[in-house]
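Chemist: Kindly generate the corresponding structure for this input.
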Amino acid sequence: MTMTTMKTTSTQRFALALTLGAALVAGLSACVPLVVGGAAVVGVGMVATDRRSSGAQLDDQGIELRAAARVRDIANDQMYVSVTSFNRQVLLTGAVGSDADRRRVEDEVSRIVNVRSVVNELTIGASSTFQDRSNDLYITGKVKASLLDAKDIFANSFKVVTERGTVYLMGIATRRETDRATEITRGISGVVKVVRVVEIVSEADLAASQAANQAAAQRGGTGPAPVTSASPSTPSSSSSSSTSRVPLPPMEPLPASGSTSTQPSGNATTSPVR
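Modeler: Sure thing, here's the model as predicted:
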């Protein structure tokens, strides 16, 4: 999405978010076994404002498409899986019929080239209904619109995924931005829980990356510089073929004031709604 100087209202932004999701709504029937997290809708404008390196963005598209193919190969009538990749970290949401299916999906996805970690949030039981998925799409649109309206965070730092009222925030952000995005999301009607699958970077690292991006733009370069930390991270062996660096591992749990946070499977950090 390209940036413009035209001012839009919250209603307009929310309507735009829902419009972009219209294609998803059309495929929300119970017979659809898998949803890909937007691999084919990344435009030039989003590439230019994304904090991932251009290589990581391309890897994420490939990961989602390959995961779609693999899950389709093993899908059954009790399996509804959504696959979202951000900076080579994959989030699995949805429902399967058994714990064996849950483990099998994770195993298949984890073996895809360039996947460095899998956050398995699949539940065992009946898949969500059409009404559930419609509500989730509505919540996702509201969250995106609210993040866009916030003046103190960069909305493109986060990818939003909603499953039965649980909102997953994926992205590369500072701890302040992550706390702020969580606070905004908690305040939205219909949100049951906020789960953060965020890679934390320092303010200094972020500022250095932005300065590098500006310098590259002045030189006529394309694509953002990857946001990295002074403390080296250790990518998985499957991503060794890529030259793009990755930021720090996902954030440590940040318990909400007055509440007790729980740690789900994988590297997600759960922030219950107050």
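Chemist: switch to C-alpha atoms for all contacts and neighbour counts from now on
Modeler: Will do.
Chemist: and Arg196, that's in a strand?
Modeler: Yes: checked against DSSP: H, G, I helix; E, B strand; the rest coil, Arg196 lies within a strand.
Chemist: I'd like the structure of this one too, to check against the first:
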Amino acid sequence: MILIANNDARTYTKRPLQVLTLVFALGLSACAPVVLGGAAMTGMVAADRRTAGTQLEDERIELIATNRLNELLGERGHVNVTSFNRRVLITGEVPTAQDRQRVEAAIAQIENVRGVVNDLAVMPNASLGQRSSDSWITGQVRAGIVDARDLSSSAFKVVTERGVVYLMGIVTQREAERVTEIARGVPGVAKVVRVFEIVSEDELRRLVPPPQPTPATAAPASGG
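Modeler: The predicted structure is shown next:
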């Protein structure tokens, strides 16, 4: 798998906002489609596009990473680890460049991690006020995705650090552009970083097949 940094990232002109795209090439041959439930949300299937096994693996990676970072940094630094489809996004703050490198190395060595995006800043920890603002931004972006009739909210992970919104998911190019527009419209967003695995519309249909209609239940025969 190759990480492709798009140097031609779109810059929007309505207000100062940078958009950086980090796109992973996704091989679908080893990914079995899974539909969780069968409910539709705003016209699209509300299902995680990862396999059930991959979802559990992402949780395991995050747990191991958290334990390793506690041993490595203790109270020095504020680091968040988000794993999606076994690719790990590292955000937050650490006191030194050496700490930044050590954190990335420790996480890259976790079994089954396929790639690491290290966006740690070397600076003092963000204030509680900043973190509160980041949580609000994340909530607003998620609400905007839920409200969008042409997106499946379960397809995206949203992380915010110091006003920078990180978007993760297995999505089409259309979905990537659409969710970026939603994120950039939230007050307080300084930059949008897209960490997506881009698939075609045909590949998406194989990942998330349409829900099957529920058979109608036959009415009981009335007594004679």
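Chemist: Pull the number of nearby residues for Leu24 of the first structure.
Modeler: Residues near Leu24 of the first structure, counting by other CA atoms under 10 Å, number 16.
Chemist: With Pro124 of the second structure instead?
Modeler: 14.
Chemist: To which residue of the first structure is it aligned?
Modeler: Residue pairing (TM-score structural alignment): Pro124 of the second structure is matched to Ala126 of the first structure.
Chemist: can you pull the contacts of the closest residue to its match other than its chain neighbours?
Modeler: Closest residue to Ala126 of the first structure apart from its sequence neighbours, by CA to CA, 6 or more residues apart in numbering: Ala95 at 6.5 Å. Neighbouring residues of Ala95 of the first structure by CA atoms under 8 Å, 6 or more residues apart in numbering: Gln78, Met79, Tyr80, Val81, Leu122, Thr123, Ile124, Gly125, Ala126, Ser127, Ser128.
Chemist: Wasn't Ala95 of the first structure part of a strand?
Modeler: Yes: under three-state DSSP, Ala95 of the first structure sits within a strand.
Chemist: Would you mind finding the match for it in the second structure?
Modeler: So Ala95 of the first structure corresponds to Glu93, using TM-score structural alignment.
Chemist: so which of the contacts of Ala95 of the first structure hold up in the second structure?
Modeler: Shared with the second structure under both residues aligned by TM-score structural alignment, their matches' CA atoms under 8 Å, the contacts from those are Met79, Tyr80, Val81, Leu122, Thr123, Ile124, Gly125, Ala126, Ser127, Ser128.
Chemist: And Lys151 of the first structure? What does it align with in the second structure?
Modeler: For Lys151 of the first structure, the residue aligned by TM-score structural alignment is Arg149.
Chemist: Buried residues in stretch 71-84 of the second structure, which are they?
Modeler: Neighbour counts over stretch 71-84 of the second structure (16 or more other CA atoms under 10 Å) mark Leu73, Arg76, Gly77, His78, Val79, Asn80, Val81, Thr82, Ser83, Phe84 as buried.
Chemist: ugh, wrong one, I meant stretch 47-55 of the second structure
Modeler: Residues of stretch 47-55 of the second structure classed as buried: Ala47, Asp48, Arg49, Arg50, Thr51, Thr54, Gln55 (neighbour count, 16+ other CA under 10 Å).
Chemist: Filter these down to the ones in strands?
Modeler: Per DSSP state E, strands hold no members of these.
Chemist: So of these, which two are at opposite extremes in space?
Modeler: Farthest apart among the buried residues of stretch 47-55 of the second structure by CA to CA are Ala47 and Thr54. That separation is 13.6 Å.
Chemist: Excluding chain neighbours, what is closest to the alignment partner in the first structure of Gly169 of the second structure?
Modeler: Taking TM-score structural alignment, Gly169 of the second structure has Gly171 as its aligned residue in the first structure. Leaving aside its chain neighbours, Gly171 of the first structure sits nearest to Phe158 (4.4 Å; criterion: CA to CA, 6+ apart).
Chemist: between the contacts of Ala95 of the first structure, which is closest to Glu199 of the first structure?
Modeler: Nearest to Glu199 of the first structure, judged by CA to CA, of the contacts of Ala95 of the first structure is Leu122 at 21.0 Å.
Chemist: if I pick the closest one, what's in contact with it?
Modeler: Residues near Leu122 of the first structure by CA under 8 Å, 6+ apart: Val81, Leu92, Thr93, Gly94, Ala95, Val96, Arg102.
Chemist: now Val158 of the second structure
Modeler: Counting by CA under 8 Å, 6+ apart, Val158 of the second structure touches Thr138, Val141, Arg142, Val165, Tyr166, Leu167, Met168.
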